[in-house]
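[1] Return a 3D structure for these sequence lines:
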Amino acid sequence: MKSIGFDVAGYESAQSFLEGCPKRDTDCIISDINMPGMTGIELKQRLNEERIEVPVIFVSAQTDPNLPRRVIECGGYALLQKPFHGQNLIDAINQAIGNRSPG
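    Okay, here's the model as predicted:
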């Protein structure tokens, strides 16, 4: 993402993101569904509780047929199944942030 001009930050867990990121200044979140501790779905639910409206693009290798429904129910922006082409992620980000220029 940096190579195409986006400002990015990585966090080792959903909890570390919640504790260390200025969430209201975040344009888009890319989150795995399965993470240690809090899942990506739980992260989105926490953001919803805090009334932080940032698009969340989920990625997952899970084949759970209920996963797309769960992503929609929590207000997730998109779900990309691993493996996916990098351009699919770039397209999802551009759509999520309204096709604004990176950076």
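[2] going forward, measure contacts between C-alpha atoms and count neighbours the same way
    Noted.
[3] Residue 53 contacts residue 47, correct?
    Yes: if you go by CA atoms under 8 Å, residue 53 and residue 47 touch, sitting 7.2 Å apart.
[4] Show me the residue at the heart of this protein, geometrically.
    Nearest residue to the geometric centre of the chain (CA atoms, centre = their mean): residue 30, 2.8 Å.
[5] One more sequence to fold, the one below, so I can look at both together:
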Amino acid sequence: MPEIKTDTPSPIVYIVDDDAGLREGLDALFRSVGYTTRQFGSATEFMESGAAKTAGCLVLDIRLPGLSGLDFQEKLSSAGITMPIILMTGHGDIPMTVRGMKAGAVDFLPKPFREQDMLDAVASALARDASEREERRQDEELRERAEGLSSREREVMSRVATGKMNKQIAYDLGLSEITVKIHRGNAMRKLGAKTLADFIRMINTLNLDR
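    Below you'll find the predicted structure:
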């Protein structure tokens, strides 16, 4: 069977903790099940590495020197960085947990934690990262295909999204109904929409319903 090539980068589990012993322990645990890992002793080290936009997940200690784990999490979110985060702490309490989860953490594990709990959390985080990256890739491809739409096709699409029938769209735009059908069919073909539901979802993604 020929080898299937893919451009999808291999995910990395990033460990950010100032406790070198814990970092090494987590590194060994993740590598034992086949994950690629990288270690950092502070949030600053991680940011300076340029790793924040790569595929993977972040296992982040709340108590860090300098920028705390929670403040770092919020900084990443503000910068539009969506890497899934697993928070861990030996000093966790309810307010910290709530703050971390509201900011989008995948999980919150108090130290000491069970190895299987950590592995389950990482598996969930990597699955979410892969799903979100695939969605963004599809959206980017859709926007590239949308560049080939004519202004009239966009006008028709914006009205399709509101639930208008071809006859109503024809009246709005001063066109014949058959012309509207042609524009609608051309738009569906250019975007690769197989069904009306696909077509409307694509219109919404492109914000052509506004």
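[6] Now the TM-score, please.
    Here the superposed chains carry a TM-score of 0.89, computed using TM-score structural alignment, normalised by the length of the first structure; 100 aligned residues with a CA RMSD of 1.5 Å.
[7] just to revisit the earlier point, which position in the second structure aligns with the residue nearest to the centre of the first structure?
    Matched by TM-score structural alignment, residue 30 of the first structure corresponds to residue 59 in the second structure.
[8] Now for its match: which residues touch it?
    13-16, 85-88, 122 (CA atoms under 8 Å, 6 or more residues apart in numbering).
[9] Same question for residue 191 of the second structure.
    So residue 191 of the second structure contacts 142, 145-146, 199, 202 (CA under 8 Å, 6+ apart).
[10] can you pick the most crowded of those residues?
    residue 202 (23 neighbours; other CA atoms under 10 Å).
[11] Okay, and it sits in which element?
    helix 196-205 (DSSP states H and E).
[12] Tell me how many other residues crowd the aligned residue in the second structure for residue 87 of the first structure.
    For residue 87 of the first structure, the aligned position in the second structure is occupied by residue 116, per TM-score structural alignment. Neighbour count of residue 116 of the second structure, defined by other CA under 10 Å: 10.
[13] how far away is residue 116 of the second structure from residue 73 of the second structure?
    24 Å (CA to CA, to the nearest Å).
[14] so where is the helix holding residue 202 of the second structure in the first structure?
    Using TM-score structural alignment, helix 196-205 of the second structure pairs with nothing in the first structure.
[15] ok, back up a step: check the contacts of residue 191 of the second structure and tell me the two furthest apart.
    Spatial extent of the contacts of residue 191 of the second structure (CA to CA) is set by the pair 145 and 199 at 12.9 Å.
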